[in-house]
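**Q** I would like the atomic coordinates for the input below:
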Amino acid sequence: MPQPNQIGYAAMSVCQIFSFRKKELLFFSVNSYGLNGMGLQSIELYYQMPKELINEATYICVLNACSHSGLVNEALSIFKTIEIETQRIYTTIIDCLSRALFFEEAQKLMEEFERLHIPALPMYPSATVLLANVDGSSGHIDKASDIKTQLYQSDTKKRIGLAWTVTNRQVYQFRAHDRSHPRSHEIKAELEKIANELIDHGHVFDAILCGHSEKIAIAWNFVVNPHTSKIQVTKNLRVCGDCHRATKLIAAIRQCEIIVSDANRIHHFYTNGQCSCNDYF
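**A** Prediction:
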């Protein structure tokens, strides 16, 4: 059964899980606020938690909430109070700094982690890519290229983009550039129709007819119900910039609220063409 934070309703978190134990309730709420871009509420709740209930997962949730709300100073303040700074905690605070374009500070933390953890622990693929992007943005092009080359030569595999949506009480799964659905020709036609509408409204694609899984899932919803007023999609990867801009416009053109839960947060795309993340993702 989907949890409230998974389907995009942060307000449900407290009122529907009152029977949880205190630790589970507080942790769930901190995480739920963060996923829905309510960073200040997440921080406020974090500071109300008894110290004995706070663990690595709690730190990661509140730092992630800061990361997706641009609350860099708040994140650094919390980070300085953490006694045991694990690799996952370092990765989260570095993500926060990088999103806010504090690349030099992010680089310093990476170097600090490497000094304190010799030999360095293997980085998560996302953290490795983040490191390369920080180096590239800081002008260290050769270093960034070396890191990406090492990643590609390793056994690390990039996950395939998957998206799930429910229509007529049935769950459908789509992958990037999916053509396996029995009605794929209708989905393709809908994607082309959507693309033309986007172009007419001034959208410029990063790639020709980007075939990411969430776009296919959205198109399928319109195939099944052309006049739907709400679409919900869950995705296993972070939504890309092109899909984010396109989905905002789709919601406005079709006057359909679209909720996309990606690997990092929950995006509410409203019919006025805005997203709950305020384009900070």
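**Q** only C-alpha atoms for contact and neighbour calcs from this point on.
**A** Fine.
**Q** what's the biggest helix by length in the chain packed up against?
**A** For the chain, the longest helix by residue count, based on DSSP state H, is helix 184-200. The contact analysis (3 or more Cα pairs under 8 Å, 6 or more residues apart in numbering; DSSP states H and E) places helix 184-200 against helix 213-224, helix 241-254.
**Q** Let's see this one next, to set against the first:
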Amino acid sequence: MRVRGIQKEPGRSQIEVNGVVHTFISEDKSHPAIGKIHLTVKKLVLLMKAAGYVPNHQSMLVDGEEIGNHSEKLAIAFGLLSTPHGTPIHIIKNLRVCDDCHQVTKFISKIVERVVVVRDANRFHHFMDGVCSCGDYW
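**A** Next up is the predicted model:
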């Protein structure tokens, strides 16, 4: 791919809040609320680890680079910050959700008691109370 100059499309997640579409890219630092978003992600990771979450490091490494802050994690954190408790969070992702993000979203849905719907390149995932509608077939 490098020899031919081919680049893969970066993972991108979108969430609409108050009529405005917010787009996140892996390791994104351009959003005006990125400091609060990263703080929310860190808090969620602590809560998830206390609940039994173990990161899947195999799916977090791409080309030797750690990508722990995938776009959907940033979008979900922004949704938690920007919407009232109990409101479902709807994310649209241009690529398939990785195994770790799928696991993380299940934990988040249980911990924060919110429904999270993610439309990835293959299907809709409806996360509620720690379970995904795809039956982990994702």
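**Q** just to revisit the earlier point, compared with the second structure, how much does the longest helix of the first structure deviate?
**A** Once fitted to the second structure, helix 184-200 of the first structure is off its aligned match by 0.6 Å on average (mean Cα distance after the TM-score superposition for the first structure).
**Q** angle of that helix against helix 241-254?
**A** On the basis of axes from the mean of the first three to the mean of the last three Cα atoms, to 10 degrees, helix 184-200 of the first structure is oriented at 90 degrees to helix 241-254.
**Q** What residues in the second structure pair up with helix 184-200 of the first structure?
**A** Counting by TM-score structural alignment, helix 184-200 of the first structure lines up with residues 34-50 of the second structure.
**Q** And the contacts of the matching stretch?
**A** Stretch 34-50 of the second structure is contacted by residues 28, 73, 74, 77, 78, 81, 104, 107, 108, 111 when judged by Cα atoms under 8 Å, 6 or more residues apart in numbering.
**Q** Would you confirm that the first one contacts residue 72?
**A** No. Look at residue 28 of the second structure against residue 72 with Cα atoms under 8 Å: they stay out of range, at 10.9 Å.
**Q** So which of these two has more stuff around it?
**A** Higher neighbour count among residue 28 of the second structure and residue 72: residue 72, with 29 against 15, using other Cα atoms under 10 Å.
**Q** And for that one, nearest residue in space, chain neighbours not counted?
**A** residue 13 (5.4 Å; Cα to Cα, 6 or more residues apart in numbering).
**Q** what residue of the first structure matches up with the one you found?
**A** Using TM-score structural alignment, residue 13 of the second structure lines up with residue 163 in the first structure.
**Q** Surely residue 172 of the first structure is in a strand?
**A** Yes. Counting by DSSP: H, G, I helix; E, B strand; the rest coil, residue 172 of the first structure is found in a strand.
**Q** how close does the counterpart of it in the second structure get to residue 86 of the second structure?
**A** Using TM-score structural alignment as the criterion, the counterpart of residue 172 of the first structure in the second structure is residue 22. Per Cα to Cα, to the nearest Å, residue 22 of the second structure is found 20 Å from residue 86 of the second structure.
**Q** So if I had to pick from those two, which one is more boxed in?
**A** residue 22 (15 against 11).
**Q** For burial, what's the neighbour tally of residue 30 of the first structure?
**A** Residues near residue 30 of the first structure, counting by other Cα under 10 Å: 26.
**Q** same thing with residue 156 of the first structure?
**A** 11.
**Q** re earlier: you'd agree the match of residue 172 of the first structure is up against residue 28?
**A** No. Applying Cα under 8 Å as the test, residue 22 of the second structure and residue 28 come out as separate, 11.7 Å apart.
**Q** Helix, strand, or coil at the aligned partner of residue 232 of the first structure in the second structure?
**A** In the second structure, the residue matched to residue 232 of the first structure (TM-score structural alignment) is residue 90. Secondary structure for residue 90 of the second structure, judged by three-state DSSP, is strand.
**Q** go on, residue 160 of the first structure?
**A** coil.
**Q** Could you pull up the contacting residues of it?
**A** 175, 176.
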